[in-house]
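J.: Provided below for reference: sequence and predicted model.
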Amino acid sequence: MRYSLRQLEVFVAIAHEQNLTRAADELAMSQSAASSALKDLENQFGLQLFDRIGKRLQLNEQGRLLRPKAEALLAQARDFERSLMQHAEAGPLNVGATLSIGNYLAVGLMAQYMARYPQARVTLDVGNTRQIADKVLNYELDVGLIEGEINHPDLDILPWRGDELAVFCHPQHPLALSGRRVSDDDLRAAQWILREAGSGTRQAFDRAMHGLLPDLTITLELQHTEAIKRAVEAGLGIGCLSTITLSDAFRRGSLIHLPVPGRDFSRQLYLIVHKQKYRSAGIDAWLTLCQENKA
């Protein structure tokens, strides 16, 4: 074999960091050793994988084509090594989840996964749909759990479970006290506190409010569901979030659900995996566990 796994590790690390020094640090190598490994790999096959732009190494077209294959080979090698050393069915897993899923569903899934595979370590990265998708595409995450709808040729996008948004307000808000149905005019007159653009929740809200969006008054855009709930509890406006995040507040009576007839707040949650990423035993076990927890 004319290449080594170490050379592939250096290639992938530099592709990720776009900097030789940081890649060497990540692999606990000297800069000269990392540089030699990359040069040997390129020289052995008479190709160049990066464009040199000052101190920055940027993948060229050849490098971009080969990176997914290198990532897959390294993932298989790590999986094989874990099987040799631990005789384990599933190993460490890097999971990404959007905020509602990460704060209210993913931790329970992690607990079940680690109960089934006590030797496995799971890390959780929380962000909005766009951020999680970008990290899956960049091989920083093994699998993503997202709320937003996306379309990318390099992603396997698997329907997971249904969800629904709810419009809500403070118990003393005029819309709660009136006891009447919420009309389009009420929605136009309200002060809204919403998730930021790029989040799955905002995407679903914008779709549900089709035809009204230009007339809505958006007072605040916040990145965290708890911050939105606190702002609504403080009487700053009304909000719209997943029912997953609101059930406890509705039960306590600290927030009130406002039914909005004629508006569809249903949505689909998804699992995403890079199409060219090697499906390790851990990834397959996680996907199976998620499908077992659809409700």
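T.: All right, it came through fine.
J.: can we go C-alpha only for contacts and neighbour counts from here?
T.: Will do.
J.: which parts of the helix or strand hosting Leu246 are buried?
T.: Element membership for Leu246 (DSSP states H and E) is helix 243-252. Going by neighbour count (16 or more other CA atoms under 10 Å), the buried part of helix 243-252 is Thr243, Ile244, Thr245, Leu246.
J.: That one: how far from the chain's middle?
T.: Chain-centre distance of helix 243-252: 23 Å, with CA atoms, centre = their mean, to the nearest Å.
J.: Next SSE downstream of it?
T.: From helix 243-252, the next helix or strand downstream (DSSP H and E) is strand 256-257.
J.: The structure to be compared is supplied as follows:
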Amino acid sequence: MRYTLRQLEVFLAIAHTGNLTRAANHLAMSQSAASSALKDFETQFEVQLFDRVGKRLQLNEQGRLVRPKAEALMALAQDFEQALIRHAEAGPLNVGATLSIGNYLAVGLMAEYMNDHPDAPVTLDVANTEHIAERVLNFELDIGLIEGELHHPELDVIPWREDSLAVFCDPSHPLAKLQNARPLTDDDLLTPRWILRESGSGTRQAFDRAMHGILPKLHIALQLQHTEAIKRAVEAQLGVGCLSLITLEDAFKRGNLTQLHTPTRNFRRQLYLIVHKQKYRSAGIQAWIDLCMTKTS
């Protein structure tokens, strides 16, 4: 074999960091050793994988082409190492989840996964759909759990479970009293100030789709990145919000917030799992997918 796993590690570390020094530090190598490994790797195959821009090494077209295969080989090698060293079916797993899923569903999944695989550590990155998809595409996450609809040629997008958004307000809000007298109409939805998630989030994507036709007429007063901040702002009577029902159930039961029923609008949506198509499906990734598929409601 004309290449080594160490050369692959150096190539991938530089691809992730864009810098030889940071890649060497990440791998606990000297800068000269990392530089030599990359040079030998490229020389053996008479290929250049990076464009040199000052101190930055940026993947060129050839580098981008071979990177998914290198990532798959390294994942397979790491899986093999785990099986030999730890005698475990599953190794370390890096999971990404959007905010609603991460704060209300993923922690329970992690607990069950770690109970089934006590020697397999799990990390969880919580961010919006756009950020999670970017990290899965960059092989920084093994798998993502997202709320937004996504179409990308390099990603497997796997339908997971159904969800629904809910419009809500403070119990004293005029719309809460109005819906006791009659069903709310589209005209009613145009009257309040709205407090919503930011663009790039799956929740905002679903809201915009559900409000098609009247969206430009809505008074969007605030756009916030965190679910709890939106709930607190609505409790403070700053406006009406819209979030995943799973994030609001406790507040509805306590009476802190009131659900507004919107018969003219469809807020149902699908949640998804995403994996890079070139990502090696290790025992850990497959075990996580199988666990998620048992939790579809």
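T.: Looks like it arrived, so ask away. These numbers were taken from a predicted model, which means no experiment stands behind them.
J.: what's the TM-score here?
T.: Laid over one another, the chains give 0.99 as their TM-score (TM-score structural alignment, normalised by the length of structure 1), with 295 aligned residues with a CA RMSD of 0.6 Å.
J.: that older thread, make JSON lines from the buried residues of helix 243-252 of structure 1 and add distance to Pro259 of structure 1 to it.
T.: Below are the buried residues of helix 243-252 of structure 1 laid out as JSON lines (distance: CA to CA, whole Å):
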{"residue": "Thr243", "distance to Pro259 of structure 1": "12"}
{"residue": "Ile244", "distance to Pro259 of structure 1": "16"}
{"residue": "Thr245", "distance to Pro259 of structure 1": "16"}
{"residue": "Leu246", "distance to Pro259 of structure 1": "14"}
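J.: nearest to Asn103 of structure 1, of those?
T.: Distance to Asn103 of structure 1, by CA to CA, is smallest for Thr245 among the buried residues of helix 243-252 of structure 1, at 8.3 Å.
J.: who's in contact with that closest one?
T.: Going by CA atoms under 8 Å, 6 or more residues apart in numbering, Thr245 of structure 1 touches Ser100, Tyr104, Thr225.
J.: and it, what pairs with it in structure 2?
T.: When structure 2 is aligned by TM-score structural alignment, Thr245 of structure 1 is paired with Thr247.
J.: so what's Ala197 of structure 1 closest to, chain neighbours aside?
T.: Nearest non-adjacent residue to Ala197 of structure 1, counting by CA to CA, 6 or more residues apart in numbering: Gln203, 7.3 Å away.
J.: Give the aligned equivalent of that neighbour in structure 2.
T.: Checking with TM-score structural alignment, Gln203 of structure 1 has Gln205 as its match.
J.: Just list the residues touching its match, thanks.
T.: So, once contact is read as CA under 8 Å, 6+ apart, Gln205 of structure 2 ends up touching Gly148, Glu149, Ser199.
J.: What subset of the residues you listed is buried?
T.: Gly148, Ser199.
J.: Give me the subset of the contacts of Gln205 of structure 2 that lies in helices.
T.: With helices taken from DSSP state H, there is no overlap with these.
J.: Let's see which of the contacts of Thr245 of structure 1 end up in helices.
T.: Ser100, Thr225.
J.: Weed out the non-buried ones from the contacts of Thr245 of structure 1.
T.: Ser100, Thr225.
J.: residue ranges for the strands of the stretch 1-150 of structure 2, please.
T.: 50-53, 56-59, 93-97, 122-126, 143-146 (DSSP state E, counting those that start in this stretch).
J.: ok and the third one relative to strand 122-126, angle-wise?
T.: Pointing back at strand 93-97 of structure 2 there. 20 degrees (axes from the mean of the first three to the mean of the last three CA atoms, to 10 degrees).
J.: Strand 93-97 of structure 2 vs structure 1, average offset?
T.: Aligned to structure 1 and superposed, strand 93-97 of structure 2 gives a mean residue distance of 0.1 Å (mean CA distance after the TM-score superposition for structure 1).
J.: Give me the contact list for that strand.
T.: Counting by CA under 8 Å, 6+ apart, 102, 106, 120-129, 132, 140-146, 284-285 sit against strand 93-97 of structure 2.
J.: 10 Å - rerun?
T.: Strand 93-97 of structure 2 is contacted from outside by 102-103, 105-106, 110, 120-129, 131-133, 135-136, 139-147, 273-274, 282-285, 288, using CA atoms under 10 Å, 6 or more residues apart in numbering.
J.: Is there a quick ChimeraX command that grabs whichever of these are buried?
T.: Here is the ChimeraX command that picks out the buried ones among those, judged by 16+ other CA under 10 Å:
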select :102,105,106,110,120,122,124,125,126,127,128,129,131,132,133,135,136,139,141,142,143,144,145,146,147,273,274,282,283,284,285,288
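J.: His210 of structure 1 - how many residues pack around it?
T.: 11 (other CA atoms under 10 Å).
J.: I misspoke; the intended subject was Gly200 of structure 2.
T.: 14.
J.: Look up how far Ser178 of structure 1 lies from Leu258 of structure 1.
T.: Leu258 of structure 1 sits 11 Å away from Ser178 of structure 1, taking CA to CA, to the nearest Å as the criterion.
J.: And the two? Which one has more around it.
T.: Leu258 (19 against 10).
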